[in-house]
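K.L.:
Below are the sequence and a predicted model; questions follow.
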Amino acid sequence: MLERAEWRSLNGEWDYAIRPAVGALVAESRPAHYDGRINVPFALETVASGVTRTLAADETLFYRRVVELPEAWAGSRVALNFEAVDHECVVWVDGRRVGSHQGGYLPFSFALPWHGGPVEVVVGVRDPGPDAGQQSGKQSDEPSGIWYTATSGIWQSVWMEPLPDNPITAVRAVVADTLDGFVVQAMTDRPCQLDVRVELPDGDSITTAGTSGAQLRLTLPQPRLWSPEDPYRYRLTVRTRDDEVRSWVGLRTVEIGPIPGAGRRQRPAVVLNGRPILLNTPLDQGYWPETGLTAPADEALVFDLLRMRELGFNGVRKHVKVESRRFYDHADRLGMLVVQDAVNGGKPRHSLRQSRFVMSLDLQFGDTSRHALTAAGRQHPQNRKIFESDLMGMIDLLSPHPSVICWSIFNEAWGQYQTNRIEAMVRVADPTRLVDAASGWHDQGGGDFRSRHRYVLKLRRPARRDRRPFFLSEFGGYNLVVDGHTWEVAGQYGYGTQADERLLDRALRRLYRDQLIPLVSHGLRGCIYTQVSDVETETNGLLTYDRQVLKPDAGLLRRLNAELHAAFDALGHASC
């Protein structure tokens, strides 16, 4: 994410109106008057928005705000930035259409001239709804269990910033193969000369010069690698004659490789900066009671990451959601690894009841036939094209973050199709990260892991014939309702209901010590406990939905995680 010195937040109260969706969104569609006030950036459905209303598929949501900008910006272009709007929108500024966007999870922006005076911004939004097959994650028109309330409209931050005549539009820094520096490429609207400066740990800096678009090599003396134990990032500044942006860069590598000293019979593992590690990253849905998909404040993002780190986990799996870029910046800064899911679209191939049989029998189905495409809601080429475009957009957006070490493409066959082809696309787009191609089921033989989900049933060893690292990419999910801290009085969902905290602790001890930890010697190289917190009526979180209560004993969970990592570390000290 590029930082400029000047910017103006547009979060706060906007006018809003809801009207029938008639025809295309054109200038004449804008309402003559508005219904009330809405609090941006919280989705229409949330309490924090001040509206708490569902947007129907045949309705249009309009936003309006008059913005006062600094007079010093007059005469320059300004960028109008949206971090996320769900799902389709058109933007007008002072009555002029400046652009449109489709897709609910990626940022976009429009550049426009400004000559002074107030600016009227109007945004028209339509949301066909999760059942239309668009990328929607856990959103549902009929929320219950593992499916949650829909999100419509602006749900991440909006801001404006001044732009010079020839702005820096992108900066990419790729870690050198020799791990001693970066290859930096900065893009501008038109070719120009620029300087790239990197600040060193001792306070000194190194600078190189070149042309925008060129690949510039920066070699670092005594390079300091990014890791969970030492999440050091280099400060990067790119400067042209009339623009300057800043960013952060982490120096690290991740791959699948052998565990030194473990013997040939042991499966390989995730290797970070040449050192084998065990992935231990609980499922993170990124929902909050009053604000839905939007974090109530920046501190809420930090709280979840710090709480998981304090409990002995080394990261999170961000589940079928692209979070605010602030989240990934905090994960970088705190040294928390991120397994990042693509946002699912299409439709689930199996009902929850059918999924239990798929999980228990480890059933495998192909995903390339016409029948498979229809079953996954992917029979239309345009639907597949949009998913692949969104997937590439997510990879491009998050590639600067060293905390993101693995892409997870499909989850439990939701919208899953042509997995091996999609995996190949991902590896071309980003050869520097791992890929969990099919999390849970249906495995197509690719990916860096044999990735399985297992709830309620006893954990099983992976098949010996498959030598990929075994990734238990969802498990646990023990259900405990804490009175006074639930989303609704009625309704709960989880896997294995526990009557109180004492029984939950006992269940976790047995799960870890009797089942999970023994799997390490049989190839377990990563695990994802479900989940960080309760979400709506799903009450199987380690934390309650309001984050006020930690259900298991903190000391117990730290000990269990320590024992898990100790079992993994012991593999390198004994031949097998």
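P.N.:
All right, it came through fine.

K.L.:
switch to C-alpha atoms for all contacts and neighbour counts from now on
P.N.:
Fine.

K.L.:
Tell me which stretches of the stretch 351-500 of the chain form helices.
P.N.:
Under the criterion DSSP state H, counting those that start in this stretch, helices of the stretch 351-500 of the chain are mapped to 352-361, 370-375, 381-398, 419-429.

K.L.:
do the same with the stretch 201-350 of the chain
P.N.:
Assignment of helices within the stretch 201-350 of the chain using DSSP H, counting those that start in this stretch yields the ranges 298-310, 325-334.

K.L.:
rewinding a little: adding mean neighbour count and distance to Tyr328, write the helices of the stretch 351-500 of the chain out as JSON lines.
P.N.:
Output for those, formatted as JSON lines (neighbours: other Cα atoms under 10 Å; distance: least, Cα to Cα, whole Å):
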{"stretch": "helix 352-361", "mean neighbour count": "14", "distance to Tyr328": "31"}
{"stretch": "helix 370-375", "mean neighbour count": "17", "distance to Tyr328": "33"}
{"stretch": "helix 381-398", "mean neighbour count": "16", "distance to Tyr328": "8"}
{"stretch": "helix 419-429", "mean neighbour count": "16", "distance to Tyr328": "19"}
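
K.L.:
what's the closest of those to Leu194?
P.N.:
For those, proximity to Leu194 was assessed by Cα to Cα; helix 381-398 is nearest, at 22.7 Å.

K.L.:
ok and the closest one relative to helix 325-334, angle-wise?
P.N.:
Angle, helix 381-398 to helix 325-334, by axes from the mean of the first three to the mean of the last three Cα atoms, to 10 degrees: 40 degrees.

K.L.:
what angle sits between helix 381-398 and helix 419-429?
P.N.:
Here helix 381-398 points in a direction 40 degrees away from that of helix 419-429 (the same axes, to 10 degrees).

K.L.:
Helix 381-398 - contacts with which helices or strands?
P.N.:
Other helices and strands packing on helix 381-398, by 3 or more Cα pairs under 8 Å, 6 or more residues apart in numbering; DSSP states H and E, are helix 419-429.

K.L.:
Run through the neighbouring helices and strands of the helix it packs on.
P.N.:
Using 3+ Cα pairs under 8 Å, 6+ apart: helix 419-429 touches helix 381-398, strand 434-439.

K.L.:
how far is it from where the chain is centred?
P.N.:
Relative to the chain's own centre, helix 419-429 is displaced by 18 Å; criterion: Cα atoms, centre = their mean, to the nearest Å.

K.L.:
just stretch 539-557 next, same as before
P.N.:
22 Å.

K.L.:
can I get the helices and strands packed on helix 419-429 in TSV with distance to Val183?
P.N.:
TSV is the format used below for those (distance: least, Cα to Cα, whole Å):
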stretch	distance to Val183
helix 381-398	16
strand 434-439	21
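
K.L.:
got another, please set it beside the one above:
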Amino acid sequence: MLLSTWVLATLLTRASALATSNNKFFKRQNGTGYELKTGPLDTDWTAQVGTDPWPMYPRPQLERSDWKNLNGVWRYQNISKAEYDSPTFNLDSPQGVLVPFCLESALSGIMGSWLIYSAYETTFEIPADWSKDNRVLLNFGAVDYKAVVYVNRKKVGEEHVGGYFEFTHDITSFLQSGSNELHVYVYDPTDMDRVQIPLGKQSLHKDHIFYVPCSGIWQTVWLESAPKEYITNFHMDADMDGKVNITIGSSGNGSSPVEVTVYELDSDEAKATGSGTTGTAFQFTVDSPKLWSPKSPTLYNLTIKLGDDEVKSYTGFRTVSQAVVDGIPRPLLNGEFIFWMGTLDQGFWPDGIYLAPTYDAMVYDLQKLQDIGYNMLRKHIKVEPALFYYAADKMGIMLIQDMPSLRTRVPKADAKCGESQPVKDTESQLEFNRELEVMIKQQRNYPSIVAWVIYNEGWGQADQPPWPEFELTNVVKSLDPTRLVDSVTGWFDHGAGDFHDNHKYANPQCGTPYYSTPSTPYDGKRIGFQGEFGGIGHNVSVANLWKDPWAIDHINQTYEIDADLDAWNYRAHVLLSELLGQVERYACSGAVWTQTTDVEGEVNGMLTYDRRILRPNLDQWNNDLNALYKAAAARTNGTAMMMPRAETFDGM
């Protein structure tokens, strides 16, 4: 039963008073107190965070031994545009903030709103045992949306733009002996006014399918020590035949010798070694590797050496491709068609908003999806921390990675009564294109990622030709020819990419000869895919709800509400049975159920937003999902005619 707003307000007031009186999370650093806020909902991991969050090395694909985590309590202050443009570095009324949780989250200790301009401050010392001849690198996992970094009150590098992407500054020349000051100034407009930036599901305005935004530092900040010439990045493809193609970038301007070693499983014994020079692709072969797949997610450890620099990494050998099987286009993993079945994964948390409270909490979601029987998830218009992809790699969960979308529409310049228009901003389109390329380059080494999504349901997509998805599909395939591209998931589809992707609630229409607008009839030329369906809801008690009166009042906007879990599971069985018929009769190759968890006013998750209630009857869901996998396998007895693969990449 939905609670009335006044009853809910009373409960919230009492809960807030109780939580504040019992709050044990308080630490002083730099003379500033931090206190965990009481948000609209917590999780079982909220109380485990403390003031040393996310302590593990944050980038397992390029790991150095000498590093220092800077997460913890910093000083924070909301500032003006003038202060952002010309910092004085004087935080006259700072608050304690827990990095790396975004400023809107309870875990940050701020839990603010409309925080457009922000300033962070902390101090650090360089470990005494680090080589004095080395460079000191300052790394950020992600800061939303623009960030300018200052060390000892001097600007370091250029303003970083893009709320989802890691960046690094060499701060060696800015350091002093002993304590060093670090300031980070942030600008995050989200969807203020007519601003148009990649932002996914974030919004400053309450909406049933858009959520509390994330501003500021929201992934790990760390220092590391590296030689004068060091490895900056690498791009590696390890396929099912054991062929390795790799390009390694460095901080140097020339071509320097590099070496890559692949190790036997759980061993220090080298399985293969390849060598080349920085900036140029080179190849070598690993004999008879065990392949990565959901059934057997085998990973091999790597070391990459450039002079005195040595980093640890890992890879998985697998090939993603497509073929015509018995006349139907199919996605293949290691030459085999398996049905892709996953959830729409929003990646929001009630206590951390854009970041899970702990690594274990993040892994919990993935474990529950595997328990239900899913072999895939669609990471929905959000980019996660590197450790999320590492977990998916280890667990064997295929990922469809979305590009974070632009806004669906923007207000007209002379808007009256809420008038709006589609995106028609050349500058915004160019920035979207740039950040799409950044995402591909940052994420393309993870074996779990099997496909990229460019546009979701026309959000930020041009409404007239020339359709940008055709050129962007070519760009993605040039940067990464080793995966498939879902150019437009849902609508508006003009024929680009590898998928014909339909969205339909609640019933599926996957590769079928029938459809509902704004989707289009299945074209028979591309992979038939159900990018979203399901979405049936089940309301719960206030204990498990996002305790915001507006969100609770709008729960009935969920596609369908079922009175109890018996009804919810029955309806799920009906929908999955309908999908099964489409797999057996038509061209359906995969599907995405909406969604992994509830989020704020949405109650259609496998799990409630606090992760305390798991809705699926596991026996029933296991049987229904296994039936999909078996039906797909039964349709692949014919000969697979391979489709052409893009040319092998030859650079960064």
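P.N.:
Received the coordinates, thanks. Computed from a predicted model, the values in this text were never measured in an experiment.

K.L.:
What TM-score do the two superposed chains give?
P.N.:
The TM-score (TM-score structural alignment, normalised by the length of the first structure) is 0.90; 541 aligned residues with a Cα RMSD of 2.0 Å.

K.L.:
ok so, going back, closest one to Ile154 of the first structure among the helices and strands packed on helix 419-429 of the first structure?
P.N.:
The closest approach between Ile154 of the first structure and any of these, judged by Cα to Cα, belongs to helix 381-398 at 17.8 Å.

K.L.:
Measure how buried the residue nearest to Asn273 of the first structure when sequence neighbours are not counted is and give me the count.
P.N.:
In this structure, Asn273 of the first structure finds its nearest non-sequential neighbour in Thr253, 5.1 Å apart by Cα to Cα, 6 or more residues apart in numbering. Neighbour count of Thr253 of the first structure, defined by other Cα atoms under 10 Å: 21.

K.L.:
Can you verify my assumption that Thr253 of the first structure contacts Thr432?
P.N.:
Yes - taking contact to mean Cα atoms under 8 Å, the distance of 7.2 Å between Thr253 of the first structure and Thr432 places them in contact.

K.L.:
The stretch 551-652 of the second structure: helices as residue ranges?
P.N.:
565-585, 618-634.

K.L.:
out of the ones you listed, nearest to Glu457 of the second structure?
P.N.:
Using Cα to Cα as the criterion, the shortest distance between Glu457 of the second structure and the helices of the stretch 551-652 of the second structure is 21.0 Å, found for helix 565-585.

K.L.:
so how far is the closest one from its chain's centroid?
P.N.:
For helix 565-585 of the second structure, the gap between its own C-alpha mean and the chain's C-alpha mean amounts to 28 Å (Cα atoms, centre = their mean).

K.L.:
For it, list every residue counted as buried.
P.N.:
Applying a neighbour-count criterion of 16 or more other Cα atoms under 10 Å, one finds 565, 568-569, 571-573, 575-577, 579-580, 582-584 buried in helix 565-585 of the second structure.

K.L.:
go on, stretch 168-185 of the first structure?
P.N.:
Quick answer for stretch 168-185 of the first structure (16+ other Cα under 10 Å): 168, 171-176, 179-185.

K.L.:
Give me the contacts around that stretch.
P.N.:
2, 186-189, 212-223, 240, 243-245, 249, 251-253, 400 (Cα atoms under 8 Å, 6 or more residues apart in numbering).

K.L.:
Tell me the residue in the second structure aligned with Asp189 of the first structure.
P.N.:
Mapped onto the second structure by TM-score structural alignment, Asp189 of the first structure lines up with Ser251.

K.L.:
Can you tell me the element the alignment partner in the second structure of Ala17 of the first structure falls in?
P.N.:
The pairwise alignment with the second structure assigns Ala17 of the first structure to Gln77, based on TM-score structural alignment. Gln77 of the second structure belongs to strand 72-78 when elements are defined using DSSP states H and E.

K.L.:
cool, and Gly137 of the first structure?
P.N.:
No secondary structure element spans Gly137 of the first structure, as it lies outside all helices and strands (assigned by DSSP H and E).

K.L.:
Just give me the match in the second structure for it.
P.N.:
Under the pairing rule here (TM-score structural alignment), the equivalent of Gly137 of the first structure within the second structure is Gly200.

K.L.:
Show the contacting residues for its match.
P.N.:
Shown here is Gly200 of the second structure, whose contacts under the criterion Cα under 8 Å, 6+ apart are His380, Ile381, Lys382, Pro404, Ser405, Leu406, Arg407.

K.L.:
thinking the first one is in contact with Gln401, fair?
P.N.:
I take that to be His380 of the second structure. Yes - A contact is recorded between His380 of the second structure and Gln401 when judged using Cα under 8 Å, the distance being 7.0 Å.

K.L.:
Between those two, point out the one with more neighbours.
P.N.:
Remark: of His380 of the second structure and Gln401, Gln401 carries more neighbours, 26 against 22, as counted by other Cα under 10 Å.

K.L.:
Map the more buried one across to the first structure for me.
P.N.:
Checking TM-score structural alignment: Gln401 of the second structure goes with Gln340.

K.L.:
on that earlier part again, any idea how far Arg217 of the first structure is from the residue nearest to Asn273 of the first structure?
P.N.:
Taken as Cα to Cα, to the nearest Å, the spacing of Thr253 of the first structure relative to Arg217 of the first structure amounts to 17 Å.

K.L.:
just checking, Ala56 of the first structure touches Asp127?
P.N.:
Yes - Ala56 of the first structure is within contact range of Asp127, at 7.4 Å (criterion: Cα under 8 Å).

K.L.:
who has more neighbours, those two?
P.N.:
A direct count of neighbours by other Cα under 10 Å for Ala56 of the first structure and Asp127 places Asp127 higher, at 26 against 17.

K.L.:
and that one, what pairs with it in the second structure?
P.N.:
Structural correspondence for Asp127 of the first structure with respect to the second structure (TM-score structural alignment): Asp188.
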